[in-house]
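Undergrad: Here you go, sequence then predicted model.
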Amino acid sequence: MRNNFNTSAFSELKFEIGEDPAEGWFSYTGKARYSPRRGLVAWIGPAMIGTLKSARNFSYQIEDPLDEPAGAAERDSGQELSPLDLTLAGLGSCSLKTLIGGGSARGVIFETVEMLIALVASPSQGSGGDQSRYRIDCQFEVEADATDELMTELIQQVQEFSPNHRTFTDRMPIKIGYEGSPGQIEIVGDGADNALAPIPADVERRIAWITGPQFESWLPAQTPTARMQIDSPKQLTGADWGPNAQELLLMGLAADVASHLNYFSVRELGARLPWEVTVTAGIDAGGMLDSGDSDVGLQEIQCTVRYLGEDKAEDGSSLQRVVDKAARGSVVRTLVAGPQIVNVSLTSARSGAEVRSIGRRAS
């Protein structure tokens, strides 16, 4: 079991999927709630790993970058995460896990594996729907007993078979429903109206492999006092040490939509209102393990918004307008719906060689 990564378990899973495709469907849940008293909180719900239920229970107090009373003290201390922190950690840790798994299957022994991941915002002044473009830079930093050619091949496999990477580089439909409204907002592609809400400054995260499917993430400019822990469910050879990559991504999406719900509640209705957002999605492991023709990225992404106010002072059309603007203004929703440009670079500690390639962008 190289790198403490149980590749044989995934071989068994591939066989089980061949016998019963239902064993290859993994579904995850991320939730977030904005409260005028408690601010923004995100957590995950139970997961279904094939036909097995996995009790998952991790929660975080989230820094709300759009909530004006929230100062920068928490951000400076590194104690609180933003929605984009969760999102980038989800993308980066999924890519690193795919690299460790693919390398372990090829006999590579890893000494250290880290990634510096950055979201770069480049706002444009166009009048169309696509008013903001983003670039994601993923710099792999690897020390391993592998040639540059093999490492390059493994990184290319990450671009093909990492579910979260493919979620960003492919075009992903997201259905957003509001309880209290008969219809759903279905947004496909990157046609966001991000001029409605502030465009964030560039965000960076550092992610490091610990052992097996365990990782840690922190802000690169700080000496972290508390690192975010990332792990797989026990049913997928993890130790339930923390959320996995998909759960982080779904929490990031839920928290960002909840943040924008508060932002537009204040601007449209003049008050901070309580909201809850639930995001669900699944992965077909058959595609991830290349045992079928299924898609690799997240599928059936469903976002459900619920107004938690007890009073009925706000009419339905006003609340629906807030939901619509929050859905279209969400930066994470824009990133996930894609397709996005993802620049990938590899720095080998063994030779100092660097390989650059650009992630696929769907037409």
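TA: Yep, it's here.
Undergrad: For the rest of this, base every contact and every neighbour count on C-alpha atoms.
TA: Noted.
Undergrad: Now do the helices in this structure.
TA: 7-19, 73-77, 83-105, 148-161, 163-169, 245-269, 285-288, 316-329, 331-337 (DSSP state H).
Undergrad: how about the ones you listed in CSV, adding distance to residue 238?
TA: Shown next, in CSV, are these (distance: least, C-alpha to C-alpha, whole Å):
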stretch, distance to residue 238
helix 7-19, 11
helix 73-77, 29
helix 83-105, 12
helix 148-161, 19
helix 163-169, 17
helix 245-269, 12
helix 285-288, 16
helix 316-329, 33
helix 331-337, 25
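Undergrad: In TSV: those helices, plus mean neighbour count and distance to residue 53.
TA: Shown next, in TSV, are the helices of the chain (neighbours: other C-alpha atoms under 10 Å; distance: least, C-alpha to C-alpha, whole Å):
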stretch	mean neighbour count	distance to residue 53
helix 7-19	15	16
helix 73-77	13	35
helix 83-105	25	21
helix 148-161	18	24
helix 163-169	26	21
helix 245-269	27	15
helix 285-288	22	16
helix 316-329	20	30
helix 331-337	26	26
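Undergrad: this is the other structure I want to compare:
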Amino acid sequence: MLNGIDLRARRALAEQIREDSWEAQLSMGVAAHPAVADRCRVRTEPMRLGSTRVARTFDIDQRCGSGADGCLDPVGSLLVALGASVAESVVTELTGDGCSPALLEVLPCVEFARGEGAARLAYEIRIEGDVLVEQARRALAAARERCSAHRTLDEPNDIKAVVQTAQDVHLTSRPVLPGTEPFVPERRRAARVMWEVGTHVLAEVDGVHAESDQPKQLFGADLAPSAQEYFLAALAAEALSFADPTTAPDTPPASVHASGRIDLRGPYSTEVAPAGLRNVLVQLLPADPAVDGDTAARAMRRWLAEGHALRLVRDAHPIEVRLVLNGEPVPAQHTENDGTSAVNDTKEQHRAP
């Protein structure tokens, strides 16, 4: 099994989900709870793959404030997710070409502009080993077209939120079109994601180490949270950071649940299907729903307006991709499926309200 990638099993799954679209639906969720000061713990919940329940639990510590060094913040989690998902797409394509890279790294980064929170995303793919230029280019194209994280961040996405109180408050944050002002970078975040074997990667963001893997049902070793779970963890942790964590001594703390769904026909087959994370729902349970409802609703509205991780997932961000093969930059060939491809357009286009 080259590179730890089971191509035969992946092809069998592609055939199965082509014949039964219900079995292609992967649903997942996470729950965030306050931990120590400026930190929360996000726990993954069992996935649902078609009619199969996938029981797996991981904890992801997230920074919710300016302190809590030593754990990821929400934007850092998104960078880990992007790098892990791209690495999986690239190594799978290279495996199909019979290539075994000596090294595969993905270097995702994001720049934030001054003012209204505009952002630019990019990543660099570094490959070393006996790989031809055209093989590397095909791997890059596979990441652009079929990588679930790339498609999630590249396209606009409605984010729905619910504040669970005596009378639930339902909110929707719709994508915002980029402004016309010149982009002036104010700060930059970057990560380094190193492929290990199969779908397992190691990552580093601002000196914090993390890892990601897929469940065994998706041909991983089940060693760590998936890239998609890092997406949801980022949203849940950031939403919780906007909610008031102060509670009475005997009162349970507030918590946030985030969920989403992926149609596996997008990333795992050649079917015309979306590849990105969809149906994102974030639910806030206040510490005391009977008392804190209005405060919690205001906090959620503020998150939907100001959250950096939320904006990255919600708004469309054309992603610059660079390819380096054995230390030499390789000009990337753009395909007709780049950007807002109809084949992989996971979200309806929206105009700013």
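TA: Everything's here; your move. Quantities reported herein were computed from a predicted structural model and do not represent experimental measurements.
Undergrad: Fetch the TM-score of the aligned pair.
TA: For this chain pair, the superposition-based TM-score is 0.85 by TM-score structural alignment, normalised by the length of the second structure; 328 aligned residues with a C-alpha RMSD of 2.6 Å.
Undergrad: Compare the helices of the first structure and give me the one nearest residue 309 of the first structure.
TA: Each of those has some distance to residue 309 of the first structure by C-alpha to C-alpha; the shortest is helix 316-329, at 10.9 Å.
Undergrad: Of the helices of the first structure, give the one that comes closest to residue 235 of the first structure.
TA: helix 7-19 (9.8 Å).
Undergrad: and the closest one, how far from the second structure on average?
TA: Once superposed with the second structure, the aligned residues differ from helix 7-19 of the first structure by a mean of 1.2 Å; criterion: mean C-alpha distance after the TM-score superposition for the first structure.
Undergrad: Kindly calculate the angle that that helix makes with helix 83-105.
TA: Between helix 7-19 of the first structure and helix 83-105, the angle comes out at 100 degrees (axes from the mean of the first three to the mean of the last three C-alpha atoms, to 10 degrees).
Undergrad: chain center to helix 7-19 of the first structure, what's the gap?
TA: 25 Å (C-alpha atoms, centre = their mean, to the nearest Å).
Undergrad: hmm, who's touching that helix?
TA: Helix 7-19 of the first structure has contacts (C-alpha atoms under 8 Å, 6 or more residues apart in numbering) with 1, 23, 24, 101, 104, 105, 236, 237, 286, 289, 291.
Undergrad: returning to what we had before: for residue 33 of the first structure, which of the helices of the first structure is the nearest?
TA: helix 245-269 (6.4 Å).
Undergrad: what distance separates that closest one from the centre of its chain?
TA: In terms of C-alpha atoms, centre = their mean, the centre of helix 245-269 of the first structure is found 13 Å from the chain centre.
Undergrad: helices or strands up against it?
TA: The contact analysis (3 or more C-alpha pairs under 8 Å, 6 or more residues apart in numbering; DSSP states H and E) places helix 245-269 of the first structure against strand 25-35, strand 39-44, helix 83-105, strand 275-284, helix 316-329, helix 331-337.
Undergrad: Can you list the helices and strands that the longest one packs against?
TA: Counting contacts by 3+ C-alpha pairs under 8 Å, 6+ apart, helix 83-105 of the first structure is packed against helix 7-19, strand 110-123, helix 148-161, helix 163-169, strand 203-211, helix 245-269, helix 331-337.
Undergrad: can you tell which of the ones you listed is closest to residue 354 of the first structure?
TA: helix 148-161 (8.7 Å).
Undergrad: Mean distance of that closest one to its aligned residues in the second structure, please.
TA: Once superposed with the second structure, the aligned residues differ from helix 148-161 of the first structure by a mean of 1.4 Å; criterion: mean C-alpha distance after the TM-score superposition for the first structure.
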